[in-house]
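*Asks:* just the structure for this:
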Amino acid sequence: MTAWEESRRAFTDAARWFTATTALVDGRWESPGLGEWDVRALTGHTSRSLLTVEEYLARPAAHVDVATAADYYRATRSIAAGPGVAQRGREAGAALGDDPAAAVTAITDRVLALVATRDGTEPLTTLAGGMRLADYLPTRVFELTVHTADLAVALGVPAEPPGTAAAHALRLVAELAVGDGRAGALLLAATGRSALPAGFSVLRGPATPEGRSGP
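*Replies:* Model prediction:
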């Protein structure tokens, strides 16, 4: 299996897990979700992990500005910490309409079918600038995996992602930690030697009250 096929499989598995978890909401759309978000807004924000792939592919980039998924997160840290992310989540939640679970299923089916027709070399325009699809997709695997886990916690169901998606997300966490000189703290915590420092985040430094990940 090529790296692109691996990434696409992880994206598919993460998207299907999101769809399956959304189906468990059962009317609890106004229940607490994550920080200032209710379940609907959290679901809306998570759906953007799919919708941005579709949106950005429709805007081909003239050149590549961002070479890796880790570089994307470093380039968008200030955006992720801003109030616009929370508002876009609420707007995306509202856009899911009267049957959010059905809307998520339709979005998932449509975007997975789109990605299946690509080979990963396509240049697209992201918030951080031009990227290849193969380099951008791991950020979407990460977002889907982390925020579906958030949704599972909000619903009181097991928050255990598919192995393919978890492996991709953890790989990105490791890359960010190493690149930012935070690998030691992460390794010590992961092996039970010490707790992570207060507010530790490989994404934006000190965690924000909302606990959001990326844009």
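*Asks:* CA only for contacts and neighbour counts going forward, please
*Replies:* Noted.
*Asks:* need the longest helix for this structure.
*Replies:* helix 133-155 (DSSP state H).
*Asks:* off-centre distance for it?
*Replies:* Centroid separation between helix 133-155 and its chain, computed with CA atoms, centre = their mean, to the nearest Å, is 3 Å.
*Asks:* try stretch 51-64
*Replies:* 17 Å.
*Asks:* next one: stretch 16-28
*Replies:* With CA atoms, centre = their mean, you get 16 Å for stretch 16-28.
*Asks:* can you give me the end-to-end distance of it?
*Replies:* Stretch 16-28 has an end-to-end distance of 20 Å (CA to CA, to the nearest Å).
*Asks:* distance check, the residue most central in space within the chain against Glu122.
*Replies:* By CA atoms, centre = their mean, the chain has its centre lying nearest to Glu143, at 0.8 Å. Counting by CA to CA, the gap from Glu143 to Glu122 is 21 Å.
*Asks:* would you do the same for the sequence below? I want to compare the two.
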Amino acid sequence: MTATVFLQAAEMFAAAVEQVRDDQWDQPGLGEWDVRALVGHTLRAVTTVSSYLAQPAPDSVECGSAGEYFVRVRTLPAADDRAVADRGHQAGRDLGPDPLATVRAGIARAGDRLAQLEDADPVLPTVAGGMRLSDYLPTRTFELLAHSNDLAAATGAALVVPPEVAESALQTAVAAMARLGDGHALFLHLLGRPGGEHRPMFG
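*Replies:* Prediction:
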């Protein structure tokens, strides 16, 4: 089920990329990224799945949930703002002359690897440590929804969000916030109740 939702999120992202006009790729995307870098960064939510599946499985699970993943990665050197920004710029350059074709090819590779799995829930070597595929994929669904929204805001693309994708991303966000002690504040915020001020976790 998590693989199905992840691929739905990937197709949602591709549909937004299809709407990017030729004259928009160098326009502002998010922060210091132009649209090309934003799309390249977002595609990494897909290509890391293929990359991790191609590597030997770790011996143990070190990160047991999507919520724990986001708590762990925010403390890593690779999560430094400068490092993230630089990877985004490089990912944008890696899209090549036909960004949409590169996006589509990346999604197809991930889909093929998932379809060919002999072990339905292998352990992957993620930046947060060994994780079950079923726990890692929701983190990618979250990223795809977050940055597809950014892309739509930057380009005016119409974004159609499958309910399953929204549900998965919300579950991941709530789990991460709860681990940081802000779960109750987030709950109050969703209800529109007093005391619902919380620190944004995701930039």
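*Asks:* TM-score them against each other, please.
*Replies:* Once superposed, chain against chain, the TM-score is 0.90 (TM-score structural alignment, normalised by the length of the second structure); 198 aligned residues with a CA RMSD of 1.8 Å.
*Asks:* now do the strands in the second structure.
*Replies:* 28-30, 33-34, 123-126, 129-132 (DSSP state E).
*Asks:* list the residues that contact the residue nearest to Thr108 of the first structure when sequence neighbours are not counted.
*Replies:* Using CA to CA, 6 or more residues apart in numbering and skipping the chain neighbours, the partner closest in space to Thr108 of the first structure is Ala15 (6.4 Å). Applying CA atoms under 8 Å, 6 or more residues apart in numbering, we find Ala15 of the first structure in contact with 50, 108, 141, 144.
*Asks:* counting neighbours, what do you get for Arg93 of the second structure?
*Replies:* When neighbours are counted by other CA atoms under 10 Å, Arg93 of the second structure registers 14.
*Asks:* tally of neighbours for the equivalent of Gly31 of the second structure over in the first structure?
*Replies:* Using TM-score structural alignment, the equivalent of Gly31 of the second structure in the first structure is Gly35. Other residues near Gly35 of the first structure come to 13 when the count uses other CA under 10 Å.
*Asks:* what do you get for Ala185 of the first structure?
*Replies:* Here the number of neighbours of Ala185 of the first structure (other CA under 10 Å) works out to 16.
*Asks:* cool, the one 3 residues further on as well?
*Replies:* Applying other CA under 10 Å, we find 13 other residues in the vicinity of Leu188 of the first structure.
*Asks:* my read: it touches Pro197, true?
*Replies:* No - distance between Leu188 of the first structure and Pro197: 10.8 Å, which falls outside the contact criterion (CA atoms under 8 Å).
*Asks:* mind listing the shared neighbours of those two?
*Replies:* Counting by CA under 8 Å, 6+ apart, nothing touches both Leu188 of the first structure and Pro197.
*Asks:* from Val73 of the second structure, how far out is Met177 of the second structure?
*Replies:* 14 Å.
*Asks:* higher neighbour count, the two?
*Replies:* Met177 (24 against 16).
*Asks:* nearest spatial neighbour of that one, skipping sequence neighbours?
*Replies:* Met177 of the second structure sits nearest to Gly183 (CA to CA, 6+ apart), 5.1 Å away.
*Asks:* cool, Cys63 of the second structure as well?
*Replies:* Cys63 of the second structure sits nearest to Met131 (CA to CA, 6+ apart), 5.4 Å away.
*Asks:* pull out the buried residues from stretch 85-93 of the first structure.
*Replies:* 85-86, 88-90, 92-93 (16 or more other CA atoms under 10 Å).
*Asks:* which residues touch the aligned residue in the second structure for Thr21 of the first structure?
*Replies:* Superposed on the second structure with TM-score structural alignment, Thr21 of the first structure falls opposite Ala16. With contacts defined as CA under 8 Å, 6+ apart, Ala16 of the second structure is in contact with 148, 151-152, 157-159.
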